[in-house]
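Participant: Fold the following for me, if possible:
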Amino acid sequence: MKIAINGFGRIGRTILRQILTTARGSGIQVLCINDIAEPEMCAYLFQYDSTFGPFPGQVALETGALVVDGRRIPLHQQANVTALDLSGADVLLDCTGIARSTDLAERGLSAGATKVLISGPSPAAEATVVYGVNTKDIKGARIVSNASCTTNAVAALVQLVDQVAGIDSGHMTTIHCYTNSQPMVDAPRGDFARSRGGAQSMVPTTTSAMHLIDVVLPHLRGRISGAAVRVPTASVSAVDLVARLNTPLAEADLMVALRAAADRSPVLGWTDQPLVSSDLRARPESLVIAAPETRIVDSRQLRIFGWYDNEWGFSARMLDVAAKMAEAD
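Facilitator: Predicted structure coming up:
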């Protein structure tokens, strides 16, 4: 598979790390990287990462290229990706965070890429896909949204619970680390609460995952509500789901069924250990279910908790979805 990366921020850099350091990158050729930042800054932030640590290899910069362990990757600085020739790219991974209009989303196609995968929710996408949940919706779509990190985590979990016992209704809270959408100290933003310092407070807010759950799991439309609390940690988030089940189950039976279903899933993990968020850094799953935190009350009310690395796991799904897009007609 031949790809190009447009936008070399948190997700773009994490995707490249996975391509170069994990088995998921086998057979992937990176044709180019495009970002408006100075090349020296792109190379520096790729080599030294405050979350994942220094890159475990040699990183250098040549004129017009990032060189990693001797692998030369053309590096461009075009504000408009149509200025590039992407005619060899099976998929352009648009990681700019701004491809929300049709004009911006289609620019990769205009540049010659066969398909475009957007690293976030986008009204311009022809399909919103959560890998392992509605992967089949990739077929026929030239512009695909990879949804959001939280949607990937929640949708996989909700689908699992619904398959095991049926969901009558539920509420999800994502306990989410701070991101670049928040200031580190108080500063004006569109939302009052999100204007407060992300490194100083727990911040109640909304999550796009609730709308997207209705998109990728339409049979549950209107039955799952949700909210978010941004917390002062830099890495790894969590999902806390409380659901009313259609089928009553004893806790022991439920745990066996959940574990069996999780083991069959291509995107879910499981832990019996009493872990904390830092233990889950750089895990590739969409969600790792925490068995010690799972409870059932009166055989119908389930509380289930799981961890997700909102950068590493989401980037892994970008590569999984891109591979499926490259295969699809």
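
Participant: from here on, contacts and neighbour counts on C-alpha atoms
Facilitator: OK.

Participant: how close does Leu16 get to Leu249?
Facilitator: 44 Å (C-alpha to C-alpha, to the nearest Å).

Participant: swap in Gly88?
Facilitator: Counting by C-alpha to C-alpha - Gly88 and Leu249 are separated by 53 Å.

Participant: Likewise for Thr114?
Facilitator: From Thr114 to Leu249 the distance is 48 Å (C-alpha to C-alpha).

Participant: close enough to count as contact, Asn310 and Val239?
Facilitator: No - assessed by C-alpha atoms under 8 Å, Asn310 is found out of contact with Val239, at 11.0 Å.

Participant: Mind checking which of those two has more residues around it?
Facilitator: The residue with more neighbours, out of Asn310 and Val239, is Asn310; 28 against 23, by other C-alpha atoms under 10 Å.

Participant: one step back: compare Gly88 and Leu249 (neighbour count), which wins?
Facilitator: Leu249 (20 against 14).

Participant: Help me confirm that the more buried one is found in a strand?
Facilitator: No - Leu249 is assigned coil when assessed by DSSP: H, G, I helix; E, B strand; the rest coil, not a strand.

Participant: want to put them side by side, so please do this one too:
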Amino acid sequence: MTGKLRVFINGFGRIGRTLLRQILEDDARADVEIVGINDIAPLETCIYLLRYDSVYGTLSVPVTTGANQVTIGAKTIPFTREPDLRALDLRGVDVVLECTGKVKERQFAKAGIDAGARNVLISGPSKAAERTVVLGANEQELGDARIISNASCTTNAIAPLLRTIDLGLGISRAHVTTIHCYTGSQPTVDQPGASLERSRAAAVSMIPTSTSAADQLFNILPEFCDRLSVAAVRVPCISVSAIDATLQLVEQPEGSGVEFLREAFAGSALVGLCDDPCVSTDFRGRPESLVIALPETQEIEHRQLRVFGWYDNEWGFSARMLDMASRIAHRCG
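Facilitator: Here you go, the predicted structure:
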């Protein structure tokens, strides 16, 4: 690939709009060019939700709409409402950022490639993907796959942490609980759902539930299949989630657990470190996959380590989507 990274956003929901905001607001994304946006919802609705966001606030860049297009600042982007990407001409697109959340079949996943795009990156777990790749965990397995899943926000938070500590000290067994904000998959009032707990109103209760991150982690880090358990609790917060990990170590750190974490993740763009006693809202808009809260680190006889960390499940995940898209495109030359 030469020149700018040319991406096409398919699905303009939470992740699709967050991707666009990052490209607009982060100078480090100046090499990314959005060549088109596709969503079946009306253009006016999509742009209203881009302009006014309940989590990230009002967009600072002026936005106007025209016939099948949106102008953001000085940039005009085509906007289509095509349910089947194969009806579009996507030749010249390096990566389709597949953000509909509906990719369950390979035929749907490869629609962007059938339309002429070089690659498709799915913003979530998908069995239709050729590979599931998490930066900091198994990016060496990307290979020549053209349909890639970026896994989930929680998987991106946990996998680099486990891999790094396992390589450095060894982990004999581990349990991780994700404390996750509510999402659009939960009801706002009690109503029948996929499980009894998930049938309850999202913004009222803490809700114990399962997480897809478990299966994804075993796929990405198969060596953990017999030594890791994962649980989840959905909590009534609109953004920013956390993980609480208890790790039984094979080797004792030379210094303290905090010293090991400082050294292991010094300068990392994927896993950050925080020395201050912060709360969830302090991490809104952070681009890391995980930010370890060092004051929460606990040790028992140097062989049991408790690690607590925060992650903006939308902003951080979208940052990894763009990083992965760049890696995919440059891999292809």
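
Participant: And the TM-score between these chains?
Facilitator: The TM-score (TM-score structural alignment, normalised by the length of the first structure) is 0.98; 328 aligned residues with a C-alpha RMSD of 1.1 Å.

Participant: any residues in contact with both of Asn310 and Val239 of the first structure?
Facilitator: Counting by C-alpha atoms under 8 Å, 6 or more residues apart in numbering, the contacts common to Asn310 of the first structure and Val239 are Thr150.

Participant: Run through the helices of the stretch 101-250 of the second structure in chain order.
Facilitator: Using DSSP state H, counting those that start in this stretch, the helices of the stretch 101-250 of the second structure run over 106-109, 111-114, 153-168, 213-220.

Participant: So which of those helices is nearest Gln304 of the second structure?
Facilitator: Nearest to Gln304 of the second structure among the helices of the stretch 101-250 of the second structure is helix 153-168; the distance by C-alpha to C-alpha comes to 12.2 Å.

Participant: Please tell me which residues of the second structure the longest strand anywhere in the first structure aligns onto.
Facilitator: Longest strand in the first structure by number of residues (criterion: DSSP state E): strand 167-177. Alignment note (TM-score structural alignment): strand 167-177 of the first structure is matched to residues 171-181 of the second structure.

Participant: same deal with stretch 5-15 of the first structure?
Facilitator: By TM-score structural alignment, stretch 5-15 of the first structure lines up with residues 9-19 in the second structure.

Participant: Could you work out the end-to-end span of that stretch for me?
Facilitator: End to end - C-alpha to C-alpha - stretch 9-19 of the second structure spans 8 Å.

Participant: Tell me the helices and strands packed up against the longest strand of the first structure.
Facilitator: helix 149-165, strand 224-231, strand 237-245 (3 or more C-alpha pairs under 8 Å, 6 or more residues apart in numbering; DSSP states H and E).

Participant: who touches it?
Facilitator: Taking C-alpha under 8 Å, 6+ apart as the rule, strand 167-177 of the first structure contacts 150, 154, 161, 223-246.

Participant: what's the mean deviation for the match of strand 167-177 of the first structure versus the first structure?
Facilitator: Compared with the first structure after the fit, stretch 171-181 of the second structure shows a mean deviation of 0.3 Å (mean C-alpha distance after the TM-score superposition for the first structure).

Participant: Now do that stretch: distance to the chain's middle.
Facilitator: Counting by C-alpha atoms, centre = their mean, to the nearest Å, stretch 171-181 of the second structure is centred 17 Å from the centre of its parent chain.

Participant: just stretch 46-57 of the second structure next, same as before
Facilitator: Counting by C-alpha atoms, centre = their mean, stretch 46-57 of the second structure comes out at 19 Å from the chain centroid.

Participant: Where does that stretch end up in the first structure?
Facilitator: Taking TM-score structural alignment, stretch 46-57 of the second structure hits residues 42-53 over in the first structure.

Participant: Would you indicate which residues of that stretch are buried?
Facilitator: 42-43, 45-47 (16 or more other C-alpha atoms under 10 Å).

Participant: One more: stretch 123-139 of the second structure?
Facilitator: Buried-residue list, stretch 123-139 of the second structure, by 16+ other C-alpha under 10 Å: 123-126, 128-138.

Participant: Where does that stretch end up in the first structure?
Facilitator: Using TM-score structural alignment, stretch 123-139 of the second structure pairs with 119-135 in the first structure.

Participant: would a markdown table of the helices and strands packed on strand 167-177 of the first structure with distance to Arg142 of the first structure be doable?
Facilitator: Listed next are those as a markdown table, based on distance: least, C-alpha to C-alpha, whole Å:
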| stretch | distance to Arg142 of the first structure |
| --- | --- |
| helix 149-165 | 20 |
| strand 224-231 | 29 |
| strand 237-245 | 31 |
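
Participant: closest one to Ala65 of the first structure among the ones you listed?
Facilitator: helix 149-165 (29.6 Å).

Participant: how far out from the middle of the chain is that closest one?
Facilitator: 14 Å.

Participant: need the contact list for Ile243 of the second structure.
Facilitator: So Ile243 of the second structure contacts 157-158, 176-179, 308-310 (C-alpha under 8 Å, 6+ apart).

Participant: and in the first structure, which of the residues you listed remain?
Facilitator: Contacts conserved in the first structure for these, using both residues aligned by TM-score structural alignment, their matches' C-alpha atoms under 8 Å: 157-158, 176-179, 308-310.

Participant: Whichever of those residues end up buried, select them in PyMOL.
Facilitator: Selection of the buried residues among these in PyMOL, burial being defined by 16+ other C-alpha under 10 Å:
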select buried, resi 157+158+176+177+178+179+308+309+310
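
Participant: contacting residues around stretch 38-58 of the second structure?
Facilitator: Contacts of stretch 38-58 of the second structure (C-alpha under 8 Å, 6+ apart): 8-12, 17, 59, 63, 65, 68, 70, 79-83, 238-239, 285.

Participant: Please apply the same query to stretch 85-100 of the second structure.
Facilitator: 5-13, 15-16, 35, 82, 111-112, 114-124, 321, 325, 328-329.

Participant: Weed out the non-buried ones from those residues.
Facilitator: 5-13, 15-16, 35, 111-112, 114-124, 321, 325, 328-329.

Participant: What's the match for Phe87 of the first structure in the second structure?
Facilitator: Just so we're on the same page, residue 87 of the first structure is Ser rather than Phe. Aligned partner of Ser87 of the first structure by TM-score structural alignment: Arg91.

Participant: whoops, Ala187 of the first structure was the one
Facilitator: Ala187 of the first structure maps onto Gln191 in the second structure, by TM-score structural alignment.
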